[in-house]
Every structure is written in C-alpha cells, then in structure tokens.
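K.L.:
just need the structure, nothing else, for what follows:
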Amino acid sequence: MKNKKTLVLGASSNTARYSNMAIKKLLQFGHSVVAIGLKEVEVEGVKVQTKQVPFTNINTVTLYLNPARQKEYYNYIIDLAPKRVIFNPGTENPAFYELLKLNNIQVEVACTLVMLSTSQF
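P.N.:
Next up is the predicted model:
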C-alpha cells in the first residue's frame, strides 16, 4: 500500500466527529496525516494547526468544512496542488469542483471512511 499524505481540513479532537475518525483511520491504514482545524489540539499524535500551513507533497485533501467555510481555503488548497480533494457528505460544493478541475485536481464526492474500509482510498 502506498502512503498518501493527507490533509484533513476541518479536524476536531471531538471523537464523535467524522474528521476525528478519519485521522485515526488514515493513520491505521499507514497514511501520513496533517490537519487543520479551529483549535490547536492533538489527535493520535497529529498536531492540528489553526493556520494555512504551506504543507508539501500533499496527495489528498479531505474536507470536513461546509461550502461556506471552504471559500477561504480555495486558493490555499489549489496552491498545495494535491492530486485530489475528497468532498465528504455535507461538504459538496459544485463551484469549488470547477475551480479544482481547472487546476487539474481530481474531485471525489465520497466518504473518506468508506473509501478506506473498501480499499478505494
């Protein structure tokens, strides 16, 4: 299995949150994880950043932000130049899909947790 460095955007230390479950499951599957959220916390050893850190070699960005909250991250995500962006349930954003496609970034409207469990990640 290939390690796909993943940015979890909208990360939370709340164990009931899907972003929290995604961090744990990504690590469990051997992927390196970086995260951005509202609070500086730590999830399974992953430090959650609160600023738009210029991470490198990001393969996948998985979104846990509603479309209105995504706007401030459009340029940031495009500048990271990931191979793909996963829009988890509740984050669907057709306007952003178009921007990403124009920048040759693959768009997946899916659930990261399901993708991992079914070997589609």
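K.L.:
C-alpha only now, for contacts and for neighbours.
P.N.:
OK.
K.L.:
just the strands in the protein please.
P.N.:
6-11, 33-37, 42-43, 46-49, 60-63, 84-87, 106-109 (DSSP state E).
K.L.:
right, and those strands - which one's nearest Tyr73?
P.N.:
With Cα to Cα as the measure, strand 6-11 is the member of the strands of the chain nearest Tyr73 (9.3 Å).
K.L.:
so which other helices or strands are in contact with the longest helix seen in the chain?
P.N.:
Counting residues, the longest helix found in the chain (DSSP state H) is helix 18-28. Using 3 or more Cα pairs under 8 Å, 6 or more residues apart in numbering; DSSP states H and E, the elements in contact with helix 18-28 are strand 6-11, strand 33-37, strand 42-43, helix 112-117.
K.L.:
let's compare: structure for the following, please.
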Amino acid sequence: MNRKTLVLGASLNPSRYSHIAMNRLKQAGHEVVAIGLKQGLVQGVNINTDLMTFKDIDTVTLYLNPKNQVPYYDYILSLKPKRVIFNPGTENPEFYNILKMNNIDFEVACTLVLLSTNQY
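P.N.:
Next up is the predicted model:
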C-alpha cells in the first residue's frame, strides 16, 4: 500500500535519519513530500521550507524535537493525516493529547524500523 508521507524535519545531510527515511520510503514505493530548514532535492523529493498545502497525507513522520514541533501543531492538524509517527527523540505527550482530541492516530516508533520489518 502506498502511504503518502510528509517527512517533517527533512535534511539534505545523508547521515541524518530524516534523509535516510526519505530514501527508504521512496524505495518502498511510497509517495514522499518533505519540509525542512533548507530547500533541496533528495531522491527526487523537493524539500520545501514553506508550509505547503499537501493533499491526501496518510502519514506525517516527525524528525523535530518536541520544542520545535509546537509551531507545526495547527499545520499538521490541517493536513488531516491518518497518523503521525514520533521517531526516537521526538516523543511529545502534549502533542499526543492534541492528536487524540482530533481523532488522529499516532505511533511512537522508528520509521526506518517499521519499513525494514514491513510494518509501515
């Protein structure tokens, strides 16, 4: 199943997990869109610096620490994703509660592990 995924906190640095995740998501056949601090291209995916109005987002995978997530709460809610993945280091109980109140599922998991174990 193709799950259109927003990588939030995307990086051009090949050693960053968000960068690796974009590559692996594409390799697994998922449509990927990305937002990061610097514009660029990773595996054919444009990293945007503006909050784009993406349609049909299934999953938002977070690569931002909890403090840096706060300005994105409303934006993520506006996308109406089916789920949000909190990768290691992004755990955020405050945001879990907001997502619950908005009937959005979330997982505290690693996107790379989910992909490698066919659980994505």
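K.L.:
circling back: buried deepest among the helices and strands packed on helix 18-28 of the first structure, which one?
P.N.:
For these, ranked by mean neighbour count under the definition mean count of other Cα atoms under 10 Å, the leader is strand 6-11 at a mean of 25.
K.L.:
please tell me how far the spatially most central residue of the first structure sits from Ile78 of the first structure.
P.N.:
In the first structure, the centroid-proximal residue (Cα atoms, centre = their mean) is Thr62; its distance is 2.2 Å. Here the criterion is Cα to Cα, to the nearest Å. By it, Thr62 of the first structure lies 13 Å from Ile78 of the first structure.
K.L.:
can you redo the strands of the first structure as JSON lines with distance to Tyr18 of the first structure?
P.N.:
Shown next, in JSON lines, are the strands of the first structure (distance: least, Cα to Cα, whole Å):
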{"stretch": "strand 6-11", "distance to Tyr18 of the first structure": "9"}
{"stretch": "strand 33-37", "distance to Tyr18 of the first structure": "13"}
{"stretch": "strand 42-43", "distance to Tyr18 of the first structure": "12"}
{"stretch": "strand 46-49", "distance to Tyr18 of the first structure": "15"}
{"stretch": "strand 60-63", "distance to Tyr18 of the first structure": "10"}
{"stretch": "strand 84-87", "distance to Tyr18 of the first structure": "12"}
{"stretch": "strand 106-109", "distance to Tyr18 of the first structure": "15"}
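K.L.:
noted, bye for now.
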